[in-house]
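> Quick one, structure for this:
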Amino acid sequence: MKKASKLNPTIFVIFGGTGDLNKRKLAPALYNLYTEGYMPSKFAIIGTGRTAFTDEKYQKELLHSVNEFSRNGKVKKDKWDVFSQSIHYCTIDIKSQQTFENLKGEIEKYQADFGENTQVIFYLAVAPNLFPLIAQCLHQYKLTGNEENCRIVIEKPFGHDLESAKELNLLLSGIFTEKQIYRIDHYLGKETVQNMMAFRFANSLFEPLWNRTYIEHIQISVTEQLGVGDRGGYYEGAGALRDMIQNHLLQLLCLVGMEAPISFNADEIRDRKVEVLRAVRPFKPEEISSHAVRGQYSKGWVEGKEVPGYRSENGVDAHSNTETFAAVKFFIDNWRWQGIPFYLRTGKRMNQTSSIITIQFKDVPHHIFSNNVAETWQQNRLIISIQPEASIRLQVQSKRPGLDMVLNPVDMVFNYKGTYENDSPEAYETLLLDAILGDQTLFMRGDQVEAAWELVMPIIHTWENKKSLSFPNYAADSWGPEEAEALIARDGYHWFTLPIKD
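From the prediction side, this is the model:
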């Protein structure tokens, strides 16, 4: 890792500087990078928004946010006093393009002070419908600079469907090179997700087994106890398939299913991910009902509190056809994975909040133990937990202590908290640092985004054109609709969960 003194001077311009994402994630991440010595020695943070703020008032706003949301707790006064001197605010009404002249003046002021190697990172922490307008304004006012010193970071959702994603890619590619575009998916910045590549490609133990010969099936499950909360208006136009499977879960599928890259190079790794998406078997309309399940939560009780059903949430249509749960069975048609099902599941108001990848290995070819000895027999599983705990578990059979030969499954566990003293960085810390370094390994490429949209569009079209008559079809604090259990049970399997320890 480069030392701060070796990093190029950097100007962060955060569109949506008064918004929730900046307050909860970006500002705390930038402050943590600074306190731990990963920020350039010369940097500036320019927050933008329509609300009029002085620099001092804006600095106080961010101080409250960092104190509340930083993983390191409240700021140290001496550190904050120095850090906050680099925070500036620029009032911008995106629909009034003349205000970009003010922003241009602020950027040029810092560039003159920092020198010719100064890089500018534009972070679009705004509503997706504003992405094209901001990009066009940056180009119009000649703020995009050269490709070595200018980057644009775009939050998900990247498009609403395949056509809108293509349109956005086309617009951006007319202003920026692909090298300048950082499509962010915060899931890829999580420590355990990054460790997937290290686990697979830095060890010789599992790679010979990582194929259809030894693996029976794979599950990727990301569930939430929370409902849509105050995001009902947004969620109505998205749904679980768009909001989670098209990006987060398909990214995890790529990490599990990809071939070994030649080197740890951004484009080399992203090439291997795109290969996976292109190998996923496309859906025919008549296959949707047997390969995909949707659900919508009803009212219920969660941790002793009554919660409303989705159709009673703020901003939600009383007759909504939007799914809050989705489960899909995918197949990857290549030599490594032919015939092995990948089950992806996500939902809101589920029994627990968890993100788990489970690799189920095939059973032993011949059982030598009697049923009495192996009454709790379980096939070997590799469980990669992203949350609530960051861990990797290998479940194997072992003899229970005692005079009798009795087998039961045991866990061989690697747990981050039990192994390392330091806290893992937040995902946004990792991704913001990569943006400073110009490392696109953990960011999505344009063709990757389009390939993911192409896979889910048949399901989206089917569900949008055929209203579900069963909604709501699962209770809050459950594991989703019965049809999801049937989806995997037809193949002789069941959904795995990881017991949460107090």
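> can we go C-alpha only for contacts and neighbour counts from here?
Fine.
> for this structure, which residue is closest to the average position?
Taking CA atoms, centre = their mean as the criterion, residue 187 is the residue nearest the geometric centre of the chain, at 2.5 Å.
> Name the SS class of the nearest residue to that one once chain neighbours are set aside, please.
Nearest non-adjacent residue to residue 187, counting by CA to CA, 6 or more residues apart in numbering: residue 248, 6.2 Å away. Here residue 248 takes the helix state, with states given by DSSP: H, G, I helix; E, B strand; the rest coil.
> this one as well, want them side by side:
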Amino acid sequence: MLMKVRDLDNFTFVLFGANSDLAARKLFPSIYRLASWNQLPGRYRVIGVSRSDFDHETFRAFVRRSIEADDPGVTIDPERFEAFSSSLFYVPVDLTRPEDYAALRDEIRRGVEEEASCRNLLFYLSTPPSLAAHIIGNLDSAGLGGRRPACEGWRKIVIEKPYGHDLESARELNRIVGEVFHEEQIYRIDHYLGKEPVQNILVFRFSNGMFEPLWNRHYIDNVSITIAEDFGIRERGAFYEEVGLLRDIVQNHALQLLASVAMEPPVDLSADAVRDEKEKVFRSLRPLAGEAARQNVVLGQYEGYRREKNVSPESLVETFAAVRFYIDNWRWKGVPFFLKAGKNLSRRVTEIVITFKCPPQNFFGPPDSCSYTANQIVIQIQPGETISIRFGTKRPGEELVTDPVFMTFDYNASFGMEKMSPYQRLLVDAMAGDQMHFIRQDSVESSWAFVDGIRKAFAGSLPDPYAIHSEGPVSVARLIGG
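Below you'll find the model as predicted:
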């Protein structure tokens, strides 16, 4: 049973893109469960905004269908949903038309005691990136922005990835949103940062004295990060043709995992102290551009991708990336970090593997056998949520032969409690004003600068083909041995 997370202010949640796939699959089920678990304040409102021709009742029916589809085996309690649905409202808006936002402002004001007061507003942009600038500018014109509000209370805005499509567009979006909201009001969301095992990396590293002294170039041989899926792009052909895997996975999820593993201890647990250390990692990444990118990066495309729906038969879009990173700072100089991410690979897994150096002399096997029993820490994020430590032990028998074994901690087995999903956790953080697990402006721009160098180096190149449900292109082997 969950405990009440925090005492939250009463607020109005304004969801742009209320008819989107993300809203239906993640946001509405998350908000409903938070309400069911008494994780929301006593008085809250949810206002859906999109171009769909809904009224309040049809919108409530749409939300109910979304919740039922999220967990088909669970029957919604009629009384509980009735209480929840009484807080749901809808306003049809053409998001590009400034004049339509007057109706939204009027609906917001209906929910408060004094018409001149809008109270606390949390805006969420579940929309294509191309609409973000329109929405932000129109909020400002309607007096709903953060810098010149026509209403009382706080203002916050949550913006979904991709945050721009390259460094130039990210800078422009940062400029536009910065004219309407202060940085402390902006929540750039990456749902990976809401995952329990990802948040635990900070605790695992800095609360255990047995690991921190070893967490450096003197003891660690290499670090690998895998973000693999055993399915293809499904119905996202148009999206993937525009984005590709570097933008979809590497620029955000992968680099955020890298920063969590590699960052220095923060001076405290304030949001900016933690994000300062992550930004230092991004600034320390050895740039990958031109020939350096071609030596340290392999891009791939699974066989049959070009026959997927809404995909060009001549597409050069990558569905796989393997990258060898180097972090040029005191702690990590010379330690390779390997990333493998892709679609239609042999298994679905997201994990981080820290491999330690071998002992100076191996008494228990051939000199080259240490890689078989090298100590490792394996942090699995999905499908399981575990931390395993690998070490060598004697195989039973008369000979001194070493085998690797694992000690494993499992979240579910150890705690056995109902956990929040990443979106539930990050929504509560945004409501409470905690930005630690959201991405700051400088880190967005640093990560785009790094990824843009790779993209430019491979522009116009055909990605290496790989078989479906394989380990990726055979050319990846050169990164490990290089």
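> neighbours of the residue nearest to residue 187 of the first structure, just the number please.
17 (other CA atoms under 10 Å).
> And the helices in the stretch 351-500 of the first structure, which stretches?
For the stretch 351-500 of the first structure, the helices defined by DSSP state H, counting those that start in this stretch occupy 416-419, 427-437, 446-465, 482-489.
> Need those in CSV (columns: distance to residue 119 of the first structure).
Below are the helices of the stretch 351-500 of the first structure laid out as CSV (distance: least, CA to CA, whole Å):
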stretch, distance to residue 119 of the first structure
helix 416-419, 34
helix 427-437, 8
helix 446-465, 22
helix 482-489, 48
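> Quick check: which of these is buried the most?
Stretch with highest mean neighbour count among those: helix 427-437 (a mean of 20; mean count of other CA atoms under 10 Å).
> and that one, how far out from the chain's middle?
With CA atoms, centre = their mean, to the nearest Å as the basis, helix 427-437 of the first structure stands 14 Å off its chain's centre.
> what's the answer for stretch 215-234 of the second structure, then?
With CA atoms, centre = their mean, you get 15 Å for stretch 215-234 of the second structure.
> that older thread, corresponding residue for the residue nearest to the centre of the first structure in the second structure?
Residue 187 of the first structure maps onto residue 192 in the second structure, with residues paired by TM-score structural alignment.
> tell me the contacts of its match?
Residues in contact with residue 192 of the second structure (CA atoms under 8 Å, 6 or more residues apart in numbering) are 198, 253, 422.
> Give me the aligned partner of the last one over in the first structure.
Structural correspondence for residue 422 of the second structure with respect to the first structure (TM-score structural alignment): residue 427.
> The residue nearest to residue 187 of the first structure reaches residue 185, doesn't it?
Yes: if you go by CA atoms under 8 Å, residue 248 of the first structure and residue 185 touch, sitting 7.1 Å apart.
> To residue 283 of the first structure, which of the helices of the stretch 351-500 of the first structure lies closest?
helix 446-465 (6.5 Å; CA to CA).
> how about stretch 37-51 of the first structure, aligned to which bit of the second structure?
By TM-score structural alignment, stretch 37-51 of the first structure lines up with residues 38-52 in the second structure.
> what comes into contact with that stretch?
Against stretch 38-52 of the second structure from outside (CA under 8 Å, 6+ apart): 4-19, 34, 59, 87-95, 108, 111, 428.
> Can you pick out the ones from those that are in helices?
Per DSSP state H, helices hold the following members of these: 34, 59, 108, 428.
> could you dump the residues you listed to TSV with distance to residue 455 of the second structure?
Below are those laid out as TSV (distance: CA to CA, whole Å):
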residue	distance to residue 455 of the second structure
34	40
59	41
108	43
428	35
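> Pick out the most distant pair among the residues you listed.
Taking CA to CA, no two of these sit farther apart than 59 and 428, at 23.1 Å.
> Alignment lookup: residue 362 of the second structure to the first structure.
Match for residue 362 of the second structure (TM-score structural alignment): residue 367.
> correction: residue 170 of the second structure
When the first structure is aligned by TM-score structural alignment, the residue opposite residue 170 of the second structure is residue 165.
> Verify the stated contact: its match with residue 449.
Yes: under the criterion of CA under 8 Å, residue 165 of the first structure makes contact with residue 449 at 7.5 Å.
> any common contacting residues for those two?
residue 158.
> that older thread, any residues in contact with both of residue 248 and residue 185 of the first structure?
By CA under 8 Å, 6+ apart, no residue touches both residue 248 of the first structure and residue 185.
> superposed on the second structure, where does the helix or strand that contains residue 163 of the first structure end up, distance-wise?
Assessed by DSSP states H and E, residue 163 of the first structure sits inside helix 162-173. The superposed helix 162-173 of the first structure is, by mean CA distance after the TM-score superposition for the first structure, a mean 0.5 Å from where its aligned residues fall in the second structure.
> The match of stretch 37-51 of the first structure: end-to-end distance?
30 Å (CA to CA, to the nearest Å).
> Make TSV from the contacts of residue 192 of the second structure and add distance to residue 210 of the second structure to it.
What follows is the contacts of residue 192 of the second structure, written out as TSV (distance: CA to CA, whole Å):
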residue	distance to residue 210 of the second structure
198	20
253	28
422	29
